[in-house]
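Enquirer: Give me coordinates for this.
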Amino acid sequence: MTKITEQSSLYDHLEEMSTRDILTHINEEDKKVAIAVEKVIPQIKKLVEELTGRFLDGGRLFYIGAGTSGRLGILDASEIPPTFGMPFDRVVGIIAGGDGAIRKAVEFAEDDTEQAWKDLKAFDINENDVVVGIAASGTTPYVLGGIKAAREHGILTAGITNNPDSPLAVEAQIPIEINVGPEFVTGSTRMKSGTSQKLVLNMISTALMIRIGRVEGNKMVNMQLTNKKLVERGIRFLMEEEDVDKETAAAYLERFGSVKKAISALRENRGY
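Expert: You can find the predicted model right below:
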């Protein structure tokens, strides 16, 4: 039976379509993605809850993938330090072929069943950590090998795939199987499959960061203040949360270096 990710597009003669029709049909297909993700919320919830306890005990989250899936894992991981102020080594994205594969495909890197575990061991991975394999097809040897080895070493594993009942879904302890249907361009999993993976990764990492206390109210109080836009955002957060004027907010933020610390100092000075 043909994998869902390899099934023929619901559309044909794409080259004969007008630009408007191409864009409209892509958009029609994209509308199906969020609905497909909604169906796997119970599995995402299970993963986040398992992650939370391990993270609070010092564990880490590793994403492993090849091609688009690997790049999406790296993208999500790279946003955790600036957004939530976490050390860069707490959420780690690993791609088949190494960092050079982020920009340029490395031939046959995804076919190596042993390399992912070697890559993970370079981080001294242990039983407090969690490994999430990402593979639209659910058959990528690099990902399957890594998940299998991690599981054999007592490490919790999850798998994000767009082919239900794929080898990845069978091998991972927490399978997240997102059926988005065939792609607009047959087999182009950078489209709906990739979009669904991005949504799920957003949900996993954001929910985890909220659960471990890196968000207060609805604010990124631990964000890194690395440019003027973020400093202005931090000042605005303080003004809104603590009802102070801009000058006071700016002074506290400059003195204490983070929104969270500035809030604590303001509240301490007020006696609560």
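
Enquirer: from here on, contacts and neighbour counts on C-alpha atoms
Expert: OK.

Enquirer: Now do the contacts for the nearest residue to Q115 once chain neighbours are set aside.
Expert: Counting by C-alpha to C-alpha, 6 or more residues apart in numbering, the nearest residue to Q115 once its immediate chain neighbours are dropped is Y142, at 6.6 Å. Neighbour list for Y142: 65-66, 96, 109-116 [criterion: C-alpha atoms under 8 Å, 6 or more residues apart in numbering].

Enquirer: Could you say which helix or strand holds Y142?
Expert: Under the criterion of DSSP states H and E, Y142 resides in helix 141-152.

Enquirer: Residues contacting the following helix or strand past that helix, please?
Expert: Counting by DSSP H and E, the next helix or strand C-terminal to helix 141-152 is strand 156-161. With contacts defined as C-alpha under 8 Å, 6+ apart, strand 156-161 is touched by 47, 127, 129-138, 147, 150-151, 168-169, 172-178, 197.

Enquirer: For the stretch 51-200 of the chain, which segments are assigned as helices?
Expert: With DSSP state H, counting those that start in this stretch as the criterion, the stretch 51-200 of the chain has helices at 67-84, 115-121, 141-152, 167-171, 192-211.

Enquirer: Tell me the buried residues in the shortest one?
Expert: For helix 167-171, a neighbour-count test (16 or more other C-alpha atoms under 10 Å) marks 167-169, 171 as buried.

Enquirer: compare with the first, here's sequence two:
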Amino acid sequence: MTLRLPSKSHHFTSFPPVSTTESPSLFDQLETRTTQELLKSINSLDQTIPALVAAAIPQLEVLVEATVQRLQNGGRLFYIGAGTSGRLGVLDASECPPTFGVPQGLVIGLIAGGDTAIRQAVENAEDNAEQAWRDLEAHQITDRDIVVGIAASGRTPYVIGGLEESRRRGIATGCVVCNAGSAVAAAAEFPVEVPTGPEFVTGSTRMKAGTAQKLVLNMLTTATMIRLGRVKGNKMVDMQMANQKLVDRGQRMLMEELGIGQEEAATLLTEHGSVRAAMAAYNGQ
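Expert: Predicted structure coming up:
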């Protein structure tokens, strides 16, 4: 079989500029390193991430305030992302109900390729610029909601398309990206940019970029839920009693807050189902 090359007049589609998350690793010859050298090198890069996230706090503060406002007015928080970024959004969304006692569906994580993509890659899913809006429409999204796109590269079509269409329809938009000046950030009203630079393994954004995204999402939903009154003092008083560890934690909270014994705390928690409700009942509220 003869390979026929295109003529010189053929117009190739040029590659986009290389983003910093795709640029070559600062480390090389990795296969020659000892295990200890590999671990220390990875850890040395990981230690740079908290400072980079700290620099983005002014942007994140604006996004948190916008999210609080929407949720206070009956809206929801949607995450859209692909690959690692999508999985992190699904993870953060799934942990809000058990941690803060909010309803399922208040925070919703959508990933390119659907739930199948949580466990395995779905070919070309992230390249579909129309699919994110279809996924959002399936949840009857309205202009009371807010959509946050998550993309390490900042150029994922699934995310860009979802943000652009949301914004066109008057829906608030934010993003978490790991490159400066990206198309995703341009499509979002409230962008959060944490430029994390080259990865230890070139282009493996599940590492530094993923760590930065996880930190930002932790901060976004935790600060939002505290602002919404879902934490008392420093305690998760609305957490779901989903296992014995959490039941024990709830009993300790009641014992500390009310100055009662374990047996009385256990009875209160059994009768009322949550730490907050048990405290209210005990205090006659």
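
Enquirer: The helix holding Y142 of structure 1 maps to which residues in structure 2?
Expert: Counting by TM-score structural alignment, helix 141-152 of structure 1 lines up with residues 157-168 of structure 2.

Enquirer: Deepest-packed of the helices of the stretch 51-200 of structure 1, please.
Expert: helix 141-152 (a mean of 23; mean count of other C-alpha atoms under 10 Å).

Enquirer: once aligned to structure 2, how far is it on average?
Expert: Once fitted to structure 2, helix 141-152 of structure 1 is off its aligned match by 0.3 Å on average (mean C-alpha distance after the TM-score superposition for structure 1).

Enquirer: Strands of structure 2, start to end?
Expert: Secondary structure of structure 2 by DSSP state E: the strands cover 77-81, 107-111, 146-151, 172-177, 190-193.

Enquirer: okay, the angle between the fourth one and helix 157-168?
Expert: Okay, so that is strand 172-177 of structure 2. 150 degrees (axes from the mean of the first three to the mean of the last three C-alpha atoms, to 10 degrees).

Enquirer: Strand 172-177 of structure 2 vs structure 1, average offset?
Expert: Looks like 0.7 Å for strand 172-177 of structure 2 (mean C-alpha distance after the TM-score superposition for structure 1).

Enquirer: Please compute how far that strand lies from its chain's middle.
Expert: 10 Å (C-alpha atoms, centre = their mean, to the nearest Å).

Enquirer: now swap in the shortest one and tell me
Expert: In this view, strand 190-193 of structure 2 has its centroid 13 Å away from the chain centroid, taken as C-alpha atoms, centre = their mean.

Enquirer: what does that strand correspond to over in structure 1?
Expert: The aligned range for strand 190-193 of structure 2 is 174-177, by TM-score structural alignment.

Enquirer: for the matching stretch, which positions count as buried?
Expert: For stretch 174-177 of structure 1, by 16+ other C-alpha under 10 Å, it's 174-177.

Enquirer: Per the alignment, V231 of structure 1 pairs with which residue of structure 2?
Expert: Aligned partner of V231 of structure 1 by TM-score structural alignment: V247.

Enquirer: Surely its match is in contact with M239?
Expert: No: using C-alpha atoms under 8 Å, V247 of structure 2 is not in contact with M239; the gap is 9.6 Å.
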